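Below are the sequence and a predicted model; questions follow.
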Amino acid sequence: MAIVAGEFLCPNCAARLRIHQSGQKQTEIDCPECAAHLLVEMTADNRISVIPRPEFDGTVPVASLHRFPISVAIVLMLITCTALFFLVDFDSNEQKSSEENPEIANQNPSVADPELTSNAVGPVAPAVPEKISFEDRLQKLGIRINEYRLNTGQFLVAGWKPNHEPGKPTGLSWLAGLDPELEAGSKYSPNWNVDWHSPVNDRFVRRSRSDLQNPELKTVVGSDRYPATHIVGISGVGDDAAELPKDDPRAGIFGWNRVTRTEDVKDGLSNTWLASGITERFSSWANASQSIRPVTSEPYINGPDGFGMGSSERMPILMADGSVRAMNDKTAPTIFRRLAAMADGLPLDSKIAGEPGKTESTQADLLTNKPIMPEVVPSEQTTSSPPIPPETVSPEVQQAMLEKLNQKVLSFELNQPTALNEVLVELEALAGVTIDFDEQQIAQSDPVRTHLVILSGKGLSISEMLDQILTPQNLILTPANGRLLIRRAKNE
């Protein structure tokens, strides 16, 4: 079935737009930011093409010329000839005077003097190339990553050769897979089944990739003597992050033995750190083993991990939704760690305790050095007391989730029936809140997960949009442990 789906930037105002429409290869929409009329279509290689459509064709009818009477035309010709006669006569007298009086000629330089004429042709300064900022380069990389994710449903693998020693991959990197040169008809044809520095790949990997370099840094060659990258992917929190399974709360998007799908990013695409700039330990952009890094030691800007962009105060980072977020040295270290983990379930509020992969009780035990006590067998009196609900949510977490759900969306158009679980992935990414089905009530095979829904509206909050698709199915949202669970209403 023909489909138009993906994210793109409005060519008129650069607003980030998202579209998902089935049944045809192209469609026309109005940008909700600038009201520009756009033609959106999918190309033969499944890329989104956006063409502005003018409201009118730009042609202006030319008014017909009125004919002048012949007598008027003759008078105008006589006036023109008389004026030319006086000009020629004046010029000849001027030239004669200059020949007779050279001093006068020096006082009246020729009009053609290049130093005095406004349109003189002199040495032309070379054109200054437009300087593309590092933030813009991250943004363009994010667009290519999003195109891949929307077409495949997953992020790129960190390395293209899975049969490697643990922690020491030798294949081509995820950055190599995003090379703009790898288009149809490209002269570069790397072999993805051999080592990245294999002789057959030498022509491919010896090229400099300015799209992966920070213009503020002077080092453009890595320690391996290959053209370097100034961008790496984030593998998670801790030295072993790249080796963790993808459901580990410390795992990031990139790892050696995992493939990350969109639905695996439980914290939301806009709340997950995907890639960052580095200022040290440079290597080839094609080397998979050096293309990802974990978050291990503070400070995280120009610290031991090597993240940064040359400034001690700020650092742009690329998020999993393709956006670029500005971080600075005032950002709490716990926020960096929570962003690096894709499914820790913790809010981006440093006032709320918690670390990826650790519970509050574990941290408290470590801080107070409290000994582990033997388990006490409860008495009959204690067992009669009502148990504490296992999914109690603090007021701070509830407030943070409520603020995210109350975010307004300028426009959301989904006119073709789409499976409920697919729509929830999109809304989860917009809200930055993890949304799951309650497995005890709604099993994986439950048909309600794939029930076809339609959603459209302008100026609606994410909460209102969720109500539109959940209420008709008699489903409700319930806060639980820093996420939202979809459950059946009690009256069903």
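Cool, the structure landed.

C-alpha from now on. contacts and neighbour counts both.
OK.

mind listing the strands in the stretch 1-150 of the chain by residue range?
3-9, 16-22, 26-30, 37-42, 48-52 (DSSP state E, counting those that start in this stretch).

So which residues of the protein form helices?
Ranges of helices within the chain are 70-100, 102-107, 134-152, 202-205, 333-340, 360-368, 380-383, 395-405, 420-431, 462-470, based on DSSP state H.

List the buried residues of stretch 402-421.
404-405, 407-409, 411-412, 414, 416, 418-421 (16 or more other Cα atoms under 10 Å).

Turn the residues you listed into CSV, including distance to Asn201.
Formatted as CSV, those follow (distance: Cα to Cα, whole Å):
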residue, distance to Asn201
Lys404, 47
Leu405, 48
Gln407, 48
Lys408, 48
Val409, 46
Ser411, 46
Phe412, 44
Leu414, 43
Gln416, 44
Thr418, 42
Ala419, 42
Leu420, 44
Asn421, 41
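
Can you pick out the most distant pair from those residues?
Within those, Lys404 and Gln416 form the most distant pair, 26.3 Å apart (Cα to Cα).

Against that first model, consider the following:
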Amino acid sequence: MIAVAISIAAALTALLAVTIRDAREEGVRRACEMNLKQIGLAIGEYHVVHDRFPLAAAPSTALAPGERLSWQFAITPSLFCYHCYGMEDYRHDRLSASWRDAPQRDLAAAAIATLLCPDAPYRPSRGALLALSRPDPSRTSPVPATYIGIAGLGKDAPSLKKGDPRCGIFGYDRVTTSGDIADGASATMMVAETSTLAAPWTSGGEATVRGLDPSRVPYLGAGRQFGGNHPGKTQVLFADGSVRTIRDAIDPKVFEALSTIAGGEVLPGGWER
């Protein structure tokens, strides 16, 4: 009888552990989903004000894309109040400056919770998860980007000229509006999460925007171009503002079709399942 009781207790303990793990994973996924929805709202507000989506990197003829300020920097006025955090120096009339220049350099070390997947490899301070960790002059380590803008199909997608069928929403010097999305906003990806962290969230290069590199399929999962934060699943923000959970095992051709704004691809029925 004692052996039976011990076996039952062990089984119940194992079941409880699995339940707790699943509940935690679902909670983290929901938090990531809310982050992406807020990012979508901020991008939408930017489009209303500027009549276009933010560029992948701030305009500059003197700086390489990776030295320019990112689209994430461009939408920060919609994510938090600069004045509320005593950050009046981070004005957007400095978009032509490098992210390495002061005071933008200090902002690169600030952890903005909305721009961080809570299950990404990078772990911000506890206070940063609540809202914003103010730039600390003594801290020099930049905070990496965990959400990446989709530039289209091909590693060179951010540099493609407007009208190329491989174009996605984000381009370095390519202006994109909602009217350019011929494939439909509900079938066009805008931002995806990643566990492959690079340069800071304020940098306008590959750290914050990527084209799908067909030589590196599958696209989703740990160590891949996108995903890897949630087991078997990746959170993606679409151009209509919706956030969907995509299986890492999705057909690469379908994922490629979702990356373009006017590729004319026909999606197979039930691709979301």
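Great, that's in hand. Since the model is a prediction, treat every value here as computed from it, not as a measurement.

Tabulate the strands of the stretch 1-150 of structure 1 in JSON lines, adding columns for distance to Phe134 of structure 1 and mean neighbour count.
Formatted as JSON lines, the strands of the stretch 1-150 of structure 1 follow (distance: least, Cα to Cα, whole Å; neighbours: other Cα atoms under 10 Å):
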{"stretch": "strand 3-9", "distance to Phe134 of structure 1": "18", "mean neighbour count": "19"}
{"stretch": "strand 16-22", "distance to Phe134 of structure 1": "19", "mean neighbour count": "16"}
{"stretch": "strand 26-30", "distance to Phe134 of structure 1": "30", "mean neighbour count": "16"}
{"stretch": "strand 37-42", "distance to Phe134 of structure 1": "28", "mean neighbour count": "19"}
{"stretch": "strand 48-52", "distance to Phe134 of structure 1": "24", "mean neighbour count": "16"}
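
and these as CSV, adding distance to Glu426 of structure 1?
Below are those laid out as CSV (distance: least, Cα to Cα, whole Å):
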stretch, distance to Glu426 of structure 1
strand 3-9, 11
strand 16-22, 10
strand 26-30, 19
strand 37-42, 19
strand 48-52, 18
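
for those strands, which one sits closest to Ile486 of structure 1?
So among the strands of the stretch 1-150 of structure 1, strand 16-22 is nearest, using Cα to Cα, at 23.3 Å.

what's near enough to touch Asn201 of structure 1?
Counting by Cα atoms under 8 Å, 6 or more residues apart in numbering, Asn201 of structure 1 touches 189-191.

In structure 2, point me to whatever sits opposite it in the alignment.
Here Asn201 of structure 1 is matched to Gln104 in structure 2, going by TM-score structural alignment.

what do you get for Ser235 of structure 1?
In structure 2, Ser235 of structure 1 lands on Ala151 (TM-score structural alignment).

Need the residues that contact stretch 25-38 of structure 2.
By Cα under 8 Å, 6+ apart, stretch 25-38 of structure 2 touches 79, 113-119, 191, 230, 235-237, 241-243.

What of stretch 251-261 of structure 2?
For stretch 251-261 of structure 2, with Cα under 8 Å, 6+ apart as the criterion, the contacting residues are 150-153, 165-169, 180-184, 187-190, 212, 217-219, 263, 265-268, 271.

Which among those count as buried?
Buried among these (16+ other Cα under 10 Å): 150-153, 165-169, 180-181, 183-184, 187-190, 212, 218-219, 263.

Which ones among those residues lie within strands?
150-153, 189-190, 212 (DSSP state E).
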